[in-house]
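Student: Build me a structure from this.
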Amino acid sequence: MFRSFFPNPRIFFPAALIWAGLCMLAWFTIGDDLGALFSLGNILSQTPTELDPDPFLTADRVWLYQYILLAGYLFCIPWYWIGGNRRWFWWSVVGSVSIVEIVFFDVQIGAWMNAWYGEFYNLIQTALTEPGSVSLDTLASELWTVLYVLLPRIGALVLNAFFIAHYLFRWRRAMTFFYMSNWTNLRHVEGSAQRIQEDTQRFAAIVEGLAVTLIGSIMTLLVFLPLLWELSQNITVLPLVGAVDGSLVWVALVSAAAGTVLLGLVGVRLPGLEFQNQRVEAAFRKELVYGEDHAERARPTRTRDFFKAVQRNYFRLYWHYLYFNVARYIYLQGSNFVPLIAMSPTIAAGALTFGLFQQISNAFNQVENSFQFLANSWTTIIALISVYKRLRAFEAHIPYEADLGVDYDDPRFLDTEVEFPPIDGDLPTPQTI
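Tutor: Purely as a prediction, here's the structure:
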């Protein structure tokens, strides 16, 4: 699954984590000294004005983005020569780093937007309570400021979605040709055709989606946790608890942890049922495929038992998802009211402006959603565990030192004459349903 696409994954992924930790340590210890030598902030930063006192590209932000770009792409360089899988280097290594860089860029814009919303809603509150105190030009200037930040953000997200689609297909392609190059070891495995055709696509898509979400959650926590801790100083007391330093950070952490434990306990049986579901579906499909070539196969009396197994497993799955979804939706809906309950004494005391309330609420939601990664992704994780178990059992028949696969545009493939089996008659045409 991984070694067909990434260079030596047993080393690559731990190295990525260690490199990230070293870069963070360097940033917080000698980051300012490095910035004095290498920062382009004096050239690329925007000058604060009366209408825009906090521009998006300050000198500090320029150095931060410059540092992140350098740290990410410097990590890529040695993997071109090490790892033994140069075939997919630009997609697996450089592509992965590029996706992470864009996620970081988006989180930074989200943090800036949070501060902008606080100031803008305070401006609206002033305009509504003191008519004539805020001019139309001031409001228009604030909207233009956010527009030139949002347009690049939208462009980056669209291009990133396009890039990820190609990234996933390249990963699927790498897995497909890796398995096909070892087909003699795999062709007798139950559901081998389905695992190559379907499970590779599902695995790549699920892993990439979860990985991007996880990285986004971690980066969101790094950016918004200090912000929420600072904003929590405006919350005087918590219901039933009283005054607590960084109160909303603890509320978000406890809320997310409780939901994660709850859903983990309630959904403990679902991964096994999903895995069994794939097995009975594969057996049913295989019988139907045999029936295309052999008249004695796939008859109603023969397929009945296969389909009864499919039905039995689905009905069990529906039952277990019933109580799982009860717990899931109760928790997710109830968590929406947690920040309102936590801030209710401060709101009743009139100690918050409307803009500050919006800013705190948004920061709390960002932090809580990041803490809720496992809770929000539990159904996707269940599907991933099922696909992983199937592919892991599949790969158990392949020696670890096996060839990584001959791709269809590999020179070795182009120089090889392939004999295809004869086809009786024309290929069938798709029927309109």
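
Student: can we go C-alpha only for contacts and neighbour counts from here?
Tutor: OK.

Student: how close does residue 206 sit to residue 332?
Tutor: Residue 206 sits 22 Å away from residue 332 when distances are taken as Cα to Cα, to the nearest Å.

Student: next one: residue 19
Tutor: Using Cα to Cα, we find residue 19 at a distance of 35 Å from residue 332.

Student: do residue 360 as well
Tutor: Here the criterion is Cα to Cα. By it, residue 360 lies 19 Å from residue 332.

Student: Same check on residue 377?
Tutor: Separation of residue 377 from residue 332 (Cα to Cα) stands at 12 Å.

Student: and what of residue 375?
Tutor: Here the criterion is Cα to Cα. By it, residue 375 lies 9 Å from residue 332.

Student: ok, residue 251 - contacts?
Tutor: Residue 251 makes contact with 338, 342 under the criterion Cα atoms under 8 Å, 6 or more residues apart in numbering.

Student: Assumed it was part of a helix.
Tutor: Yes - assigned with DSSP: H, G, I helix; E, B strand; the rest coil, residue 251 falls within a helix.

Student: how about the helices in the stretch 251-400 of the chain?
Tutor: Secondary structure of the stretch 251-400 of the chain by DSSP state H, counting those that start in this stretch: the helices cover 270-293, 300-335, 338-348, 354-371, 373-376, 378-395.

Student: angle of the third one against helix 354-371?
Tutor: Note on geometry: by axes from the mean of the first three to the mean of the last three Cα atoms, to 10 degrees, helix 338-348 and helix 354-371 are set 160 degrees apart in direction.

Student: which residues are in contact with helix 338-348?
Tutor: Outside of helix 338-348, the residues that reach it under the criterion Cα under 8 Å, 6+ apart are 235, 236, 237, 238, 239, 248, 251, 255, 352, 361, 364.

Student: The third one reaches residue 245, doesn't it?
Tutor: Right, the one you point to is residue 237. No - taking contacts as Cα atoms under 8 Å, residue 237 lies outside contact range of residue 245: 9.7 Å.

Student: any idea which of the helices of the stretch 251-400 of the chain is most buried?
Tutor: Mean neighbour counts were taken over those using mean count of other Cα atoms under 10 Å, and the top value, a mean of 22, falls to helix 354-371.

Student: So what's the gap between that one and the chain middle?
Tutor: Centroid separation between helix 354-371 and its chain, computed with Cα atoms, centre = their mean, to the nearest Å, is 20 Å.

Student: Show me what it is packed against.
Tutor: Based on contacts counted as 3 or more Cα pairs under 8 Å, 6 or more residues apart in numbering; DSSP states H and E, the elements that helix 354-371 packs against are helix 96-129, helix 200-231, helix 247-266.

Student: Who are the contact partners of residue 178?
Tutor: Residues in contact with residue 178 (Cα under 8 Å, 6+ apart) are 4, 403, 404, 405, 406.

Student: now the other sequence, so there's something to compare against:
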Amino acid sequence: MFHSFYKTKEWAFWAYGGGALLILCLWMQVEMSVAINTWYGDFYNLLQTAADYKDKPDEGIALFFSKLIGFDYLINNFEGQPSFLIIAFPYVLLAIITNWFTRIYGLRWREAMTFNFIPRWRTVEDEIEGASQRIQEDCNRFARIVESLGLQVVRAIMTLIAFIPILWDFSSKVDIPIIRDIEGSLVWGSLLVSVGGLLISWLVGIKLPGLEYNNQRVEAAFRKDLVLAEDNKEQYAKQETLFELFTGIRFNYHRLYWHYGYFDLWLNIYDQFMVIVPYLIMGPGLFTGLITLGTMVQISNAFQKVHGGFALFLHNWTTITELRSIYRRLHEFEHNLRRFEKPVLDSPQSV
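Tutor: Model prediction:
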């Protein structure tokens, strides 16, 4: 899986050159996120003091719109505070390009795995269970999930690098006994609730990987009978056999959905609680005058960014469960190839 893409000269340019380009794009997006977080402070402070402009509303309204869609930052040779439009438009454009290239990157990875498996599989005389599904479907799903999850992991790491110092500095504005005496309390609090949530998620969803794996086995058996029936319906398209196979699929899905049900219950409760955590910690400071509304919004945004980075695996637990199941099947397939394959004298050239 990894060797065919990252340890071959044929795919080195895509694997490492493409990976470096993705990392650069992600870092630029993270820097724009930091700029937006800074913009939040000025904008919400303006809203907090809106009543000060009641005798000069035109000035206040002009300032309001300049914060949102103004071009002064460009006119003044990139000096001052950029408007939301100046930050957000390049961010959206870069995000579109990054997502497009990430999909191409995942497709190349799938291509590398496919071209590695096919010539090896052709030399195998023994039957390998679900070989066609492993080469066609599992390679595709593995590449797509790794493409998506890998992008999130890199983005999360960069987000943590950028936002942890910001959140650490804001920790000095905590005005709750005991917590205010802990240096970097907001960072440690975010880490604590994220790790705790991950551990609970692991316990709640401990049966999911095995259920996903078993589900794919019954799906493969059903698919195999249907494929064989395309050439010989009398022998393979027996109604009672297909109904029996689908009954097994239905039983597995009901069991899988039940376990996903209580996992989703836990995850939704956790996510809703995390929305109010920064307000519970920082809210009192609004009433003591320690922080302004703009600072509160900045802290809330930075806290969610840091928490999101720490809790990446928690929020992608179902995807990781599916990936673990696919990895297990592909690993077994590679193991069987090594057991049964014969040396390949002439392998077809990749396109």
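
Student: Quantitatively, what TM-score do the chains reach?
Tutor: A TM-score of 0.88 describes the superposed chains when it is computed by TM-score structural alignment, normalised by the length of structure 2; 331 aligned residues with a Cα RMSD of 2.2 Å.

Student: any idea what residue 244 of structure 2 aligns with in structure 1?
Tutor: Under the alignment (TM-score structural alignment), residue 244 of structure 2 pairs with residue 305 of structure 1.

Student: re the thing from before, of residue 237 and residue 245 of structure 1, who's got more company?
Tutor: residue 237 (19 against 14; other Cα atoms under 10 Å).

Student: Just tell me what the more buried one corresponds to in structure 2.
Tutor: Matched by TM-score structural alignment, residue 237 of structure 1 corresponds to residue 176 in structure 2.

Student: want to throw the helices of the stretch 251-400 of structure 1 into CSV with distance to residue 157 of structure 1?
Tutor: Compiled in CSV, these are given as follows (distance: least, Cα to Cα, whole Å):
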stretch, distance to residue 157 of structure 1
helix 270-293, 32
helix 300-335, 26
helix 338-348, 29
helix 354-371, 18
helix 373-376, 21
helix 378-395, 22
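
Student: circling back: switch the helices and strands packed on helix 354-371 of structure 1 over to CSV; also include distance to residue 68 of structure 1.
Tutor: What follows is those, written out as CSV (distance: least, Cα to Cα, whole Å):
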stretch, distance to residue 68 of structure 1
helix 96-129, 7
helix 200-231, 12
helix 247-266, 26
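
Student: Surely residue 109 of structure 2 and residue 142 touch.
Tutor: No - checked against Cα under 8 Å, the pair residue 109 of structure 2 and residue 142 is beyond contact range at 9.3 Å.

Student: Show me which of those two is the more surrounded one.
Tutor: When residue 109 of structure 2 and residue 142 are compared on other Cα under 10 Å, the one with more neighbours turns out to be residue 109, at 26 against 23.

Student: And the more buried one? What does it align with in structure 1?
Tutor: By TM-score structural alignment, residue 109 of structure 2 lines up with residue 171 in structure 1.

Student: Can you tell me the element that match falls in?
Tutor: Assigning secondary structure by DSSP states H and E places residue 171 of structure 1 in helix 136-181.

Student: Quick check: buried residues in the helix or strand following that helix?
Tutor: Stepping forward along the backbone from helix 136-181 of structure 1, the first helix or strand reached (DSSP H and E) is helix 183-186. For helix 183-186 of structure 1, the neighbour count (16 or more other Cα atoms under 10 Å) marks 185, 186 as buried.

Student: Give me the most central residue, structure 2.
Tutor: Nearest to the mean C-alpha position of structure 2, by Cα atoms, centre = their mean, lies residue 152 at 3.9 Å.

Student: Tell me the residue in structure 1 aligned with that one.
Tutor: Matched to structure 1 by TM-score structural alignment, residue 152 of structure 2 sits across from residue 213.

Student: With residue 161 of structure 1 as the reference, measure out to that match.
Tutor: From residue 213 of structure 1 to residue 161 of structure 1 the distance is 13 Å (Cα to Cα).

Student: count of residues packed around the nearest residue to residue 154 of structure 2 once chain neighbours are set aside?
Tutor: For residue 154 of structure 2, the nearest residue in space outside its immediate sequence neighbours is residue 23; the separation is 7.2 Å by Cα to Cα, 6 or more residues apart in numbering. Residue neighbour count, defined by other Cα under 10 Å, stands at 16 for residue 23 of structure 2.

Student: Quick one: map residue 23 of structure 2 onto structure 1.
Tutor: Taking TM-score structural alignment, the alignment pairs residue 23 of structure 2 with residue 100 from structure 1.

Student: before we move on, what about residue 89 of structure 2?
Tutor: Counting by TM-score structural alignment, the partner of residue 89 of structure 2 is residue 151.

Student: Residue 255 of structure 2 too?
Tutor: In structure 1, the residue paired with residue 255 of structure 2 is residue 316, using TM-score structural alignment.

Student: and the closest residue to its match other than its chain neighbours, what is it in contact with?
Tutor: By the measure of Cα to Cα, 6+ apart, the closest residue to residue 316 of structure 1 outside its immediate chain neighbours is residue 273, 7.9 Å from it. Contact criterion Cα under 8 Å, 6+ apart gives 313, 316, 317 as the residues in contact with residue 273 of structure 1.

Student: Structure 2: which residue goes with residue 273 of structure 1?
Tutor: Under the alignment (TM-score structural alignment), residue 273 of structure 1 pairs with residue 211 of structure 2.

Student: now stretch 40-49 of structure 2, how far from the centre of its chain.
Tutor: In this view, stretch 40-49 of structure 2 has its centroid 31 Å away from the chain centroid, taken as Cα atoms, centre = their mean.

Student: Just the endpoints, please. Distance across stretch 70-89 of structure 1?
Tutor: From its first residue to its last, stretch 70-89 of structure 1 covers 18 Å (Cα to Cα).

Student: Report the aligned residue range of structure 2 for stretch 111-124 of structure 1.
Tutor: Mapped onto structure 2 using TM-score structural alignment, stretch 111-124 of structure 1 spans residues 34-47.
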